[in-house]
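A.B. asks: Make a model of this:
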Amino acid sequence: MRFNFTFRKAQPNTVNHEGAPAFTLTPQLELYAAVATAALSDQFYEKADTRLARLRELVARNDPTFVAQLAVYAREQMYLRSVPLVLAVELARLHRGDNLVSRLVARIVQRPDEITELLACYAQVNQRTGVKTLNRLSKQLQKGLAVSFNRFDGYQLAKYDRAGAVRLRDALFLVHPTPRNEAQQALFNQLVAGTLPTPYTWETELSALGQATYATQEERTAAFQEKWETLIASGKLGYMALLRNLRNILEAGVSAEAVVEVCAALSDRAAVARSKQLPFRYLAAYREVKALQNGHVSAVLTALEDAISYSAANLRGFGPETRVVVACDVSSSMQTPISPRSKVLLYDVSLVLGMLLQSRCQHVTAGMFGDTWKRISMPRGPVLRNVDEFYRREGEVGYSTNGYLVVRDLRQRQEVVDKVMLFTDVQLWNSNADGGTLAQEWAEYRRTVAPQARLYLFDLAGHGTAPLDVRAEDGVALIAGWSDKVFGVLEALDNGGSALTEIEAIEF
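C.D. replies: The predicted structure is shown next:
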């Protein structure tokens, strides 16, 4: 993965899901890419159970310490919840002889419902049916979960004590945490008895309103309007709750004063930083609001633009001396939801990350590729508006995956650039049957036009192959994930490191 500047040829050693020549990744890179893009839901080329089986197989092929470091990186830097638990469970099955697993579990379990999710995953992976079959729990998992239990207070335990394959009460009996003091023992007793006080949350307030009886629809609407205004003024809505309920808030007809407060909260720089939202969450909210017929829509859209800009405030872009190409894959396989309940597509993630990077660069060419490659000039700054403009024009290039055309265009123009960024699922192929490949075009471009150029493949799907040999190919790197944290890898690459440098530096 280190950049080398001697030209050499590497031959493909596999094919991708389209049957095109491709290169395998190292076990570390493949696991990293699979984890960073895992929603553990069905994707265009791969079903959820297939992805889970591949994750388990890759854990067995990697060093246990690296797997633990990757789990921490996924939880703390990429804000993923489920896949770090899968890694911990699989490590517990394979690794013995030290306290690596217990330390990992204690670090990645940050909410009470992750205790029960981890136990449900443990049951599935070890083919256990029913809570009673979990009584032979891994000792290291048990120790790590005990530490986690001691971290949570009564409010957190009550809030996340939900029905499911494993309840928190079941987990308490399985883990046997030693209470820190008498007060915590009392909490554990309440959890067992089912007498923890119902936590006060904005959800419980709205739920109570929804179950009430109203004489007229107008009375019901007025009740929700008043409740939303009260919640907004109280500051009890967390940032994610506010972001996900913008449509409900505006449809409730809240006052202009309340909308001003909403916009101020959304675009509060410190609140944005604390919220740790994935960039595409802002796009999902933007689209929900934009579809409304409401006089406050423009103000809220502006606040969302400010918010996503602040979310990437630390993103290190490039100055006017660095010539950058940002190319977004709009092929059919990218038109796949990131999870079954989400309206966000891999294509959306590609465009958001691409436009975020474009907003931080001063000398940039942006465009999209499918059957063809098309350059599209966009103003710097309005990330979400630019994404919508790309989305509106997607049909102009078709739906194949001819990524090689991006580099061929540069070569034919004899245009010298420093960095080429491809946001894609990396399942590139040639629908034109002219024999061109990205590997061939890149080698020729570097040989005849820009020997110093670097190619970055931003892998948004993690299927385990690449169209070039990222282990040895000149000036090529693979970066994976849906978070703006992917751009933090660029600095490591420029300093002679790899996409794995930040992961391998994690200590715990």
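A.B. asks: rest of the way, CA atoms for contacts and neighbours
C.D. replies: OK.
A.B. asks: how close does Tyr32 get to Glu288?
C.D. replies: Distance from Tyr32 to Glu288, counting by Cα to Cα, to the nearest Å: 32 Å.
A.B. asks: Could you check which of those two is surrounded by more residues?
C.D. replies: Counting neighbours by other Cα atoms under 10 Å for Tyr32 and for Glu288 shows that Tyr32 has the greater number, 28 against 15.
A.B. asks: ok so that one is a strand residue?
C.D. replies: No - counting by DSSP: H, G, I helix; E, B strand; the rest coil, Tyr32 is not found in a strand; it is helix.
A.B. asks: I figured it hits Gly464, correct?
C.D. replies: No - using Cα atoms under 8 Å, Tyr32 is not in contact with Gly464; the gap is 9.6 Å.
A.B. asks: Next secondary structure after the host helix or strand of Met355?
C.D. replies: Assessed by DSSP states H and E, Met355 sits inside helix 346-359. Per DSSP H and E, the first helix or strand lying C-terminal to helix 346-359 is strand 364-369.
A.B. asks: how far out from the middle of the chain is that next one?
C.D. replies: Strand 364-369 has its C-alpha centroid displaced from the chain centroid by 23 Å (Cα atoms, centre = their mean, to the nearest Å).
A.B. asks: do stretch 374-394 as well
C.D. replies: 21 Å.
A.B. asks: tell me which residues in that stretch are buried?
C.D. replies: 374, 378, 380-388, 390, 394 (16 or more other Cα atoms under 10 Å).
A.B. asks: Now render those residues as a markdown table, adding distance to Ser339 and secondary structure.
C.D. replies: Below are the buried residues of stretch 374-394 laid out as a markdown table (distance: Cα to Cα, whole Å; DSSP: H, G, I helix; E, B strand; the rest coil):
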| residue | distance to Ser339 | secondary structure |
| --- | --- | --- |
| Lys374 | 29 | strand |
| Met378 | 29 | coil |
| Arg380 | 30 | coil |
| Gly381 | 29 | coil |
| Pro382 | 26 | coil |
| Val383 | 23 | helix |
| Leu384 | 21 | helix |
| Arg385 | 24 | helix |
| Asn386 | 24 | helix |
| Val387 | 20 | helix |
| Asp388 | 21 | helix |
| Phe390 | 22 | helix |
| Glu394 | 22 | helix |
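A.B. asks: Before we compare anything, build this one as well:
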Amino acid sequence: MSKFNNDALQVVAPTGPITSEQTATATTHQGAPGFRRDPHSELFLLAVTNFVSEDTAYETGTQRNHRFRDLVRQLAISDPDWLARMIRWLRAEAGMRSAAVVAAAEVVHARIGGELHGHSRAVVADALQRADEPGEILAYWFATYGRNLPIPLKRGIADAVFRLYNERALLKYDNPTKPIRFGDVIELVQPRYHAKAYGTWRDSLFRYAIERRHGRGNPIPEGLPVLRAHADLYSIPVEQRRTFLDREHAAEMLARAGVTWESLAAWLQGPMDARAWATIIPSMGVFALVRNLRNFDKAGLSDEDAATVITRLTDAAAVRRSRVLPLRFLAAYRAAPSLRWAWPLQQAMDHSLDNLPLLAGRTLILVDQSGSMDNRLGRQSELTRADAAAAFGSALAVRAQHADLYQFGYEHDRVEFHRADSTLRILGQFRGMGGTETAAAVRATYDGHDRVVILTDEQANGGWGGANPTMLVPDNIPVYTWNLAGYEHGHGADGPNRYTFGGLSDKGFEMIPLLERGVQGDWPF
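C.D. replies: Below you'll find the predicted structure:
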């Protein structure tokens, strides 16, 4: 007789990392019952959706900044280990540059104010992953807290400078129009790097960056070959530079001199024509290629040279290594005028979504297309939260064994698709649908499915449509809410079989099969 493995055993459903109250004590911005989350959960959902200082449908950029800073300061005191891991992941994996920089600066300020030691230096170094970011964090600190730089901030920046500053970074990011240049950063943190850098190529580079900042015109040291090759290119008379591109090894020479597509036009002192693009394309990354498809067409890039771009976009390994977010390919697909890019971009987006799980059984996917989701993702983006929800919902649907895909607002409509469809082809069916009747959509569409996925900003209307939508699904059926805005209150309670994720990448969806296998959900860091 089995003593332990019998019917008396109560299998408890795993829970995800997002934690909320179990009874609504607040309201959403549209008046529906709202569920407060603990500080860790609220900060995480806000951080992965927060384009610093930019408005959303229900919060100004200033309001979001204040809420973000307050949460960071609170957790910098109460749980600095968790916060340090979150900031490292936020920058390195989620790709949220400005949010990570602000969070790191606020950690330093909060811990100094609380007279607490540790964490600050490492957090700053982890948040700075691109060579222009040491200047960014200094600019933020000066604007927010003045010119007095605490030691942990200096040391963290110094660690990042030692790792990030090189010849190519100087050429690309040391912009004369910026108020804080590489030389300024180096002079501010010089005591921290000098012992390690003295007598090395870094010492030569750092000294040259300072000299360059002050306009002293000193020659480039011999130990800096990229900068010297760059200077040699600029010694070529302007009228001869386009003919230089006809040389057999012109592409390799440009690459050795640290010339990027951004700087090639300045070197040519004229527009980028098809020859210029063809020369620089071999050294461009996937992200840069995607950004410039319209420019390639405008310049008249030949089909032969376009084939090089297409090969890169359809290379699954190259797309994954690039870590370009899926939504970048959607934006390029909408902006590119030529049909020759359509199929490669469809393939690239599908490759970028390879981490989405293959869901067994029947899945109900509800995509919020209400008015508040029509808010743009960022000031420079043409995409909206509705676009993001539709893209991820469509991609999840075509990878599921059997999925019912609906869009909803005041009403709801089925989105027709075949499993062989590309994600981008499905998106043409989505449209704006007014207010947010999440609960009504769940009630009308749930029909014994094995799971429910809702992609939304969680801001449902009050009244019947504003009821907790997760309660309309049986307790033993998992409901996954994908939060795309990071507002303060959720539309339902988190707990067993009720999970919330956030962000604008595919990473969170990986948790679905783990949770359904009974593996306890945890933070992605």
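A.B. asks: Neighbours of the aligned partner of His119 of structure 2 in structure 1, how many?
C.D. replies: Counting by TM-score structural alignment, His119 of structure 2 lines up with Leu100 in structure 1. Neighbourhood size, Leu100 of structure 1 [other Cα under 10 Å]: 20.
A.B. asks: mind checking how far Leu100 of structure 1 is from Thr116 of structure 1?
C.D. replies: Leu100 of structure 1 sits 20 Å away from Thr116 of structure 1, going by Cα to Cα.
A.B. asks: tell me what the helix or strand where Thr302 of structure 1 lies is packed against?
C.D. replies: Here Thr302 of structure 1 sits within helix 297-311, counting by DSSP H and E. When contacts are defined as 3 or more Cα pairs under 8 Å, 6 or more residues apart in numbering; DSSP states H and E, helix 297-311 of structure 1 sits against helix 256-266, helix 269-275, helix 279-290, helix 383-392.
A.B. asks: got those helices as a markdown table, with distance to Tyr445 of structure 1 columns?
C.D. replies: Converted to a markdown table, these look like this (distance: least, Cα to Cα, whole Å):
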| stretch | distance to Tyr445 of structure 1 |
| --- | --- |
| helix 256-266 | 44 |
| helix 269-275 | 40 |
| helix 279-290 | 33 |
| helix 383-392 | 27 |
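A.B. asks: nearest to Ala92 of structure 1, of the ones you listed?
C.D. replies: Smallest distance to Ala92 of structure 1 across these (Cα to Cα): 30.9 Å, for helix 269-275.
A.B. asks: which bit of structure 2 covers that closest one?
C.D. replies: Under TM-score structural alignment, helix 269-275 of structure 1 corresponds to residues 316-322 of structure 2.
A.B. asks: which parts of that stretch are buried?
C.D. replies: Ala316, Ala318, Val319, Arg320.
A.B. asks: Tell me roughly how far that stretch lies from structure 1 on average.
C.D. replies: Here the mean offset of stretch 316-322 of structure 2 against structure 1 after fitting is 1.1 Å, by mean Cα distance after the TM-score superposition for structure 1.
A.B. asks: how about the strands of structure 1, start to end?
C.D. replies: 14-15, 21-24, 324-329, 364-369, 373-375, 419-424, 454-459, 465-466, 476-480 (DSSP state E).
A.B. asks: and the angle for the third one with strand 364-369?
C.D. replies: When axes from the mean of the first three to the mean of the last three Cα atoms, to 10 degrees is applied, the directions of strand 324-329 of structure 1 and strand 364-369 differ by 20 degrees.
A.B. asks: and strand 324-329 of structure 1 with helix 346-359, angle?
C.D. replies: Going by the same axes, to 10 degrees, strand 324-329 of structure 1 makes 170 degrees with helix 346-359.
A.B. asks: now for strand 324-329 of structure 1, which elements pack on it?
C.D. replies: Looks like strand 324-329 of structure 1 contacts helix 346-359, strand 364-369, strand 419-424 (3+ Cα pairs under 8 Å, 6+ apart).
A.B. asks: which position in structure 2 aligns with Val125 of structure 1?
C.D. replies: Aligned partner of Val125 of structure 1 by TM-score structural alignment: Thr144.
A.B. asks: Tell me how many other residues crowd its match.
C.D. replies: Thr144 of structure 2 has 11 neighbouring residues, counting by other Cα under 10 Å.
A.B. asks: cool, Tyr406 of structure 2 as well?
C.D. replies: Tyr406 of structure 2 has 24 neighbours, counted by other Cα under 10 Å.
A.B. asks: what separates the residue most central in space within structure 2 from Leu128 of structure 2, distance-wise?
C.D. replies: Geometric centre of structure 2, nearest residue: Gly95, 3.7 Å, by Cα atoms, centre = their mean. In this view, Gly95 of structure 2 and Leu128 of structure 2 are 11 Å apart by Cα to Cα.
A.B. asks: Ser41 of structure 2 now?
C.D. replies: 24 Å.
A.B. asks: When these two are compared, which one has more neighbours?
C.D. replies: With neighbours defined as other Cα under 10 Å, Ser41 of structure 2 and Leu128 compare such that Leu128 has more, 29 against 21.
A.B. asks: Aligned against structure 1, show me the partner of that one.
C.D. replies: Looks like Leu128 of structure 2 aligns to Val109 there (TM-score structural alignment).
A.B. asks: What of Tyr499 of structure 2?
C.D. replies: Using TM-score structural alignment, Tyr499 of structure 2 pairs with Ala477 in structure 1.
A.B. asks: same check, this time on Arg241 of structure 2
C.D. replies: Match for Arg241 of structure 2 (TM-score structural alignment): no aligned residue.
A.B. asks: cool, Ile151 of structure 2 as well?
C.D. replies: For Ile151 of structure 2, the aligned residue in structure 1 is Lys139 (criterion: TM-score structural alignment).
A.B. asks: Measure how buried its match is and give me the count.
C.D. replies: 14.
A.B. asks: which residues sit in contact with it?
C.D. replies: Going by Cα atoms under 8 Å, 6 or more residues apart in numbering, Lys139 of structure 1 touches no other residue.
A.B. asks: where's it relative to Val175 of structure 1, distance?
C.D. replies: Lys139 of structure 1 sits at a distance of 9 Å from Val175 of structure 1 (criterion: Cα to Cα).
A.B. asks: Next: Val352 of structure 1.
C.D. replies: Distance from Val352 of structure 1 to Val175 of structure 1, counting by Cα to Cα: 42 Å.
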